[in-house]
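In: Okay, here's the prediction I keep looking at, along with the sequence it came from:
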Amino acid sequence: MSLWRYEARRAGWPACLAPPASLLVTLALAAAGAAFGTPRPSVHSLLLSGVEALVPLAAATAAVTVVSVDRCRELQLTLPTGYSLTLGRRLGVVAGIGAALSVLFSVALRLTGSWTGPDSPLASALVWASPLLGLTGLALLVAVLGRSVVLATTTVAVVWLCQQLFASAMVAGAWSRPFFLFLTSREGVADGWGTNRAVLAACGVLFITIALLLLRRPERLLTEEEL
């Protein structure tokens, strides 16, 4: 446990607090909507969007900071333990927090009758797990390739925002629908939902695998100031 507490501190409290903060924002928006007379189905849809859209965004942004911000990175590269393993533990802490909170939040929505996602527990996990994998994998890959917090966070933000703005077009397009992050909250468990969740998860695994392969040469993470 001490190792994981240490890695959590090294990952940074802002990164660890990003997923819970996203759910607090979701609850605040839902409470405000209910207070102003928003219909219950719309409030429930907003709550589902929090776990499907906001938690993955928070986890992906946190992953960028974990990869890109490490003041002792050049020292870490001299140690026997591979940097990719150390980095993986820190990313695992952030992803684990997001996953645990998503499960608890989903269970709470079920118990309160606010859950509008799939009935199956396994399918329910895919509501948040697939977009979390896809978006976090993209963030990790761009951070490793670009060695820039700005580039990685901008890429993630642009992808997330464009999918929100052009949701109707992405849902309607046969080629774009499998890559749409927010299919559950926008369309429900409709035709192609399983394919969509599988494609997002597969893309995330692919991006993470490529990033880890690149990290076999961890010196590529060093910036000009660190060289």
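Out: Arrived safely, thanks for sending.
In: C-alpha only now, for contacts and for neighbours.
Out: Will do.
In: which residue is nearest the centroid of this protein?
Out: By Cα atoms, centre = their mean, the chain has its centre lying nearest to residue 56, at 2.6 Å.
In: Now do the same contact list for that residue.
Out: Residue 56 makes contact with 19, 98, 128, 131-133, 135-136, according to Cα atoms under 8 Å, 6 or more residues apart in numbering.
In: I'd like these laid out as CSV, including neighbour count and distance to residue 45.
Out: Output for these, formatted as CSV (neighbours: other Cα atoms under 10 Å; distance: Cα to Cα, whole Å):
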residue, neighbour count, distance to residue 45
19, 29, 19
98, 26, 20
128, 28, 14
131, 32, 17
132, 29, 18
133, 25, 22
135, 29, 21
136, 28, 23
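In: In TSV, list these along with secondary structure and distance to residue 25.
Out: Output for the contacts of residue 56, formatted as TSV (DSSP: H, G, I helix; E, B strand; the rest coil; distance: Cα to Cα, whole Å):
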residue	secondary structure	distance to residue 25
19	helix	10
98	helix	14
128	helix	16
131	helix	19
132	helix	17
133	helix	21
135	helix	19
136	helix	20
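In: this is the other structure I want to compare:
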Amino acid sequence: MRPLTLWRYEARRAGWTAALGPPVAVALGVAAALANPLPGDANTARVLLGALEMAVPLAAGVACASLVGRDAAVELQLTAPTAYRVTLLRRMAVTLAWTAAVAGAMAVALIVTGWWARWPANHGALVGQLTWVAPTAGLSGLGFAAGAVLRSPGAAGALVSTVWAVQQFFGAAAQETRPGRLLYLFATTRGAVPGDWAANRLVLLGAGAGLVALAVLLLGRAERLVHGEDA
């Protein structure tokens, strides 16, 4: 199979969740800012950046959670020359590349129009991209690892959504301890202890990478992927 054809196939196999999730997340964020304008440009900018920090990572995390368990005949996949975990990593790469393209386009639009700078805690046009990159990495890694452990797209997606919701609605409690602050997903638009933002972003990136590594390790065990078999 030619490389371009292969990547197109993997993009299709990633599913509609991966294709529609990021643009829908961005569209909802923009619609929220337009439909319910808040007093002051800073508040509107916060809503727009919040779409990048909150909605886009959730869409990516749920999409990555749906990758494991989508193939009806996984036994055939396991007999292919290419390891099944490599196939899943390709699908994850396609999912995250599309997410990055959508989020990056929105970020550029906000920078060009000046809305990015209107949020005081924007952290600049370059480093500030960690606003969406870090939580996207964290939730995507969690989703992929949950899929590998649970082998159920629905259960893995529910876990990602639950973690997101807990941090969304109990943000103050999450930031009462140092570990909670370092793993907080919304440090740019919901606030962070002064000096903790950079560490928070780096920890989320590291956590995402570690969870992907765990998933790859688990997916190397063929018996975990065959339904009806015990891990």
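Out: That came through, no problem. Because the structure is a prediction, the values reported are computed rather than measured.
In: Now residue 32 of the second structure: closest residue in space that isn't a chain neighbour?
Out: Nearest non-adjacent residue to residue 32 of the second structure, counting by Cα to Cα, 6 or more residues apart in numbering: residue 47, 7.5 Å away.
In: right, and the one you found touches residue 28 too?
Out: No. At 10.4 Å, residue 47 of the second structure and residue 28 do not qualify as touching, with contact defined as Cα atoms under 8 Å.
In: The two: who's more crowded?
Out: Per other Cα atoms under 10 Å, whichever of residue 47 of the second structure and residue 28 has more neighbours is residue 47, with 23 against 15.
In: measure the more buried one to residue 24 of the second structure for me?
Out: Residue 47 of the second structure sits 15 Å away from residue 24 of the second structure when distances are taken as Cα to Cα, to the nearest Å.
In: what's around residue 187 of the second structure, how many residues?
Out: Neighbour count for residue 187 of the second structure, taken as other Cα under 10 Å: 23.
In: how about it, what's its partner in the first structure?
Out: Using TM-score structural alignment, the equivalent of residue 187 of the second structure in the first structure is residue 183.
In: Neighbours of the counterpart of residue 30 of the first structure in the second structure, how many?
Out: Alignment note (TM-score structural alignment): residue 30 of the first structure maps to residue 33 of the second structure. Neighbour count for residue 33 of the second structure, taken as other Cα under 10 Å: 19.
In: and residue 33 of the second structure, what element?
Out: Following DSSP states H and E, one finds residue 33 of the second structure within helix 16-35.
In: who touches that helix?
Out: With Cα under 8 Å, 6+ apart as the test, helix 16-35 of the second structure has contacts from 44, 47-48, 50-52, 55-56, 59-60, 62-64, 66, 95, 98-99, 102-103, 106.
In: repeat for stretch 73-84 of the first structure
Out: For stretch 73-84 of the first structure, contacts defined as Cα under 8 Å, 6+ apart pick out 212, 215-216, 218-219, 222, 226.
In: That one corresponds to what range in the second structure?
Out: Counting by TM-score structural alignment, stretch 73-84 of the first structure falls onto residues 74-85 of the second structure.
In: got it, and stretch 203-212 of the first structure?
Out: Using TM-score structural alignment, stretch 203-212 of the first structure lines up with residues 207-216 of the second structure.
In: That stretch vs the first structure, average offset?
Out: Stretch 207-216 of the second structure, aligned to the first structure and superposed, deviates on average by 0.5 Å (mean Cα distance after the TM-score superposition for the first structure).
In: quick one: buried residues of that stretch?
Out: Neighbour-count burial for stretch 207-216 of the second structure, counted by 16 or more other Cα atoms under 10 Å, picks out 207-212, 214-216.
In: ditto for stretch 1-11 of the first structure
Out: So stretch 1-11 of the first structure, judged by 16+ other Cα under 10 Å, has buried residues 7-8, 10-11.
In: outside of it, which residues touch it?
Out: For stretch 1-11 of the first structure, the external contacting residues (Cα under 8 Å, 6+ apart) are 16, 65-66, 89-91, 93-94.
In: redo that, cut-off 7 Å
Out: Outside stretch 1-11 of the first structure, the residues that touch it by Cα atoms under 7 Å, 6 or more residues apart in numbering are 66, 89-90, 93.
In: Among those, which ones are in helices?
Out: Cross-referencing the contacts of stretch 1-11 of the first structure against helices under DSSP state H gives 66, 89-90, 93.
In: So which of these is the closest to residue 166 of the first structure?
Out: Nearest to residue 166 of the first structure out of those is residue 66 (Cα to Cα; 29.7 Å).
In: residues contacting the closest one?
Out: By Cα under 7 Å, 6+ apart, the contact set of residue 66 of the first structure is 11, 91.
In: one step back: possible to save the contacts of residue 56 of the first structure as TSV with distance to residue 146 of the first structure?
Out: Below are the contacts of residue 56 of the first structure laid out as TSV (distance: Cα to Cα, whole Å):
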residue	distance to residue 146 of the first structure
19	24
98	25
128	27
131	22
132	21
133	20
135	16
136	15
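In: Count the residues that sit near residue 41 of the second structure.
Out: Residue 41 of the second structure has 12 neighbours, counted by other Cα under 10 Å.
In: any idea what it aligns with in the first structure?
Out: For residue 41 of the second structure, the residue aligned by TM-score structural alignment is residue 40.
In: which SSE is the closest residue to its match other than its chain neighbours in?
Out: Leaving aside its sequence neighbours, residue 40 of the first structure sits nearest to residue 34 (Cα to Cα, 6+ apart; 7.3 Å). Element membership for residue 34 of the first structure, per DSSP H and E: helix 13-35.
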